[in-house]
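[1] Turn this into a structure:
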Amino acid sequence: MPRRSTSTDLQHVTVHGHRRAFVRRGSGPAVLLLHGLGCDHTTWDPVINSLARTHTVIAPDLLGHGASDKPRADYSVGGYANGMRDLLTILGIDSATVVGHSFGGGVAMQFAYQYPERTERLVLVGSGGLGPEVSPAIRAITTPGFQQAMGVLALPGLRHATTTAMRVLSRSGVRQLRDLDEVADIYDSFADPRARAAIRHVVRAVVDWRGQVVTMADRAYLTEAMPMCVIWGADDQVVPVDHADNARALAPTARVEVIPNAGHFPHKDHPERFVKVVRDFIRTTAPSTYDRERWRALLEEGAPLPPVQAEAGDAPLAPVHPVRATGA
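    This next block holds a predicted model:
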């Protein structure tokens, strides 16, 4: 069966003519939960109520996903960041701790980059944007025949048999197969041709045949001005856990937590531990305060350039920083 919302409080607002679905629970400082590719707000069901005991939790269905509209529209990470800004504005929320899973992590990073004044903290969960590697299944979505092939694979009989097998395998105890229940839900959503088209547009905006295109590497130095936490499942088969090490290198001030015996959805595999990590991170860090002069200074200084090789075989020279611009 396709994914169905277990939420009795699913709400809708219309933004720029498109209907957006979201769940709002709890009270207190805001936490925005952004789901991954092909998922919807229900991926956060194991953790929403616990987080809502201390925070206002907003869990939307991104455009093209779940119960939100699936128009022919802008499915870039920048477009999604704009949509989240507008949703928070309609809901009367000025700033939030932004939590993004997988593709939602890329949206979260883009949101923080575009709207630092509205981002208190950044939490990335098995996130895209931290390295080129990604599973072959996601790269396959970029191929020209994806829409037609999925139209056949999404026919009721074949889809039902395949998703049933996936759900059985996910309960087999084989750690590499634990995420197949979520994959089955995503597969089920492809029964809707509008959902297939939306997913194809999303993936083509961030992935090509070589892997992820969009990266935070060139802007990671800006995280110096914002608390960041990175959470990964040790057995992630979608985005390699090695990308958590990339996060350490790109953003040395980030807090990194690798959860054992967890796959691409650590918030579902170990919800209590996930909530503890997120809540402790929020409790022990002050929300980022946007300072235009500090932000400008970081932009002017820029990121350190990579080590320069003088000649093949020579030891690398020290990293080079661009000359900071000064007034006349």
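[2] can we go C-alpha only for contacts and neighbour counts from here?
    Fine.
[3] Can you show me the helices along the stretch 51-200 of the chain?
    Assigned by DSSP state H, counting those that start in this stretch, the helices in the stretch 51-200 of the chain fall at 77-90, 103-114, 136-140, 146-153, 156-170, 180-189, 193-206.
[4] Of the ones you listed, flag the one that's most buried.
    Scoring these by mean neighbour count under mean count of other CA atoms under 10 Å gives helix 103-114 as the most buried, with a mean of 25.
[5] structure for this one too, so we can compare:
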Amino acid sequence: MGYFINEDGQRIFYEDQGVGHALIFIHPPGMGRKVFAYQHELSQHFRLILPDLSGHGDSDTLTGNPGIEDYAKELLELVDHLKLDQVFIFGYSAGGSVAQEFAIQFPDRVKGLILSGAFPKVNTRLLKLEFLAGMKWLKHNPLSLARLLSSSHFKHHETKVEQFHHILKSDVDVWYAFYRNSLTYDCTRQLYKLSMPLLLLYGTRAEWINHQAPFYHSCPQANLVVVDKAYHQLPATHSDVVNQAVIDFFKRSYVHKNK
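    Sure thing, here's the model as predicted:
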């Protein structure tokens, strides 16, 4: 575990465990790094880096309106701080917007991109309504929203409570801005730049999100894994499938490729 000071003077907290190829996890708005509680076992195969983006969890807040591009730059600062040449990036939900922006802006720093329930833009009415409902809920009652998010991801009591308290550390203005900026983010015209190996993870019951997969047809090395009878919260609810898919993706796209 450690901190680094970014260009704006914020302390950015991150966990760093395991050895091998670096794999960085990017969380959705509000949730912080604890949403990846069940990905820690991947430290047996990778060097895991789990940051709290600025304004989230144990990281500082200096601005209440960080954009997706700002977070991509913050991620680059973390990669440089750790003296990593190239990394694998895992973006979950709207955290996938940051992961995609980073890979588009700095493709030479990305060995592989993994997106779980992510989207290049909000293009369905239902997804837009979910964003707007979350933003409205956050303005009126962040406590109950934190309780809903932690309960919808985790069933184990201690993990759920830990996630709930971690969410409450997030700056509400930053949390709201992350929602808003993800709602308007659109990288569809730049997806062709994602020429690195790409893994897409979706659940069959997350109907609104499954409209996103066709956007990635322009990506030359895209791989799709669809988890049966699963909703959106795959890293938490189907961690065994997600973790094995990540291992298989690494072996297929990097180990076998470099033999």
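[6] Report the TM-score for the pair.
    Put the two chains on top of each other and the TM-score (TM-score structural alignment, normalised by the length of the second structure) is 0.83; 249 aligned residues with a CA RMSD of 3.0 Å.
[7] sorry, back to before: closest one to residue 283 of the first structure among the helices of the stretch 51-200 of the first structure?
    For these, distance to residue 283 of the first structure was read as CA to CA. The smallest value, 19.5 Å, belongs to helix 103-114.
[8] With distance to residue 50 of the first structure as new columns, can the helices of the stretch 51-200 of the first structure be given to me in a markdown table?
    Conversion of the helices of the stretch 51-200 of the first structure to a markdown table gives the following (distance: least, CA to CA, whole Å):
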| stretch | distance to residue 50 of the first structure |
| --- | --- |
| helix 77-90 | 21 |
| helix 103-114 | 20 |
| helix 136-140 | 31 |
| helix 146-153 | 37 |
| helix 156-170 | 25 |
| helix 180-189 | 21 |
| helix 193-206 | 30 |
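[9] now for the ones you listed, which one comes closest to residue 219 of the first structure?
    helix 103-114 (8.2 Å).
[10] Quick one: distance of the closest one to the chain centre.
    7 Å (CA atoms, centre = their mean, to the nearest Å).
[11] so where in the first structure does stretch 98-117 of the second structure end up aligned?
    Aligned by TM-score structural alignment, stretch 98-117 of the second structure corresponds to residues 107-126 of the first structure.
[12] got the end-to-end distance for the matching stretch?
    Using CA to CA, to the nearest Å, one end of stretch 107-126 of the first structure lies 13 Å from the other.
[13] Run through who's touching that stretch.
    34, 77-78, 80-82, 84-85, 94-102, 105, 216, 226-233, 236, 239, 241, 264-266, 278, 282, 287-290 (CA atoms under 8 Å, 6 or more residues apart in numbering).
[14] Give me the subset of these lying in strands.
    Judged by DSSP state E, the subset of the contacts of stretch 107-126 of the first structure located in strands is 34, 96-101, 228-233.
[15] In ChimeraX, select just the buried ones from the contacts of stretch 107-126 of the first structure.
    Applying 16 or more other CA atoms under 10 Å to the contacts of stretch 107-126 of the first structure, the buried members can be selected in ChimeraX as follows:
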select :34,77,78,80,81,82,84,85,95,96,97,98,99,100,101,102,105,216,226,227,228,229,230,231,232,233,236,239,241,264,265,266,278,282,287,288,290
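[16] Near residue 253 of the first structure, how many other residues are there?
    Using other CA atoms under 10 Å, residue 253 of the first structure has 17 neighbouring residues.
[17] That one and residue 215 of the first structure, how far apart?
    For residue 253 of the first structure relative to residue 215 of the first structure (CA to CA), the value is 18 Å.
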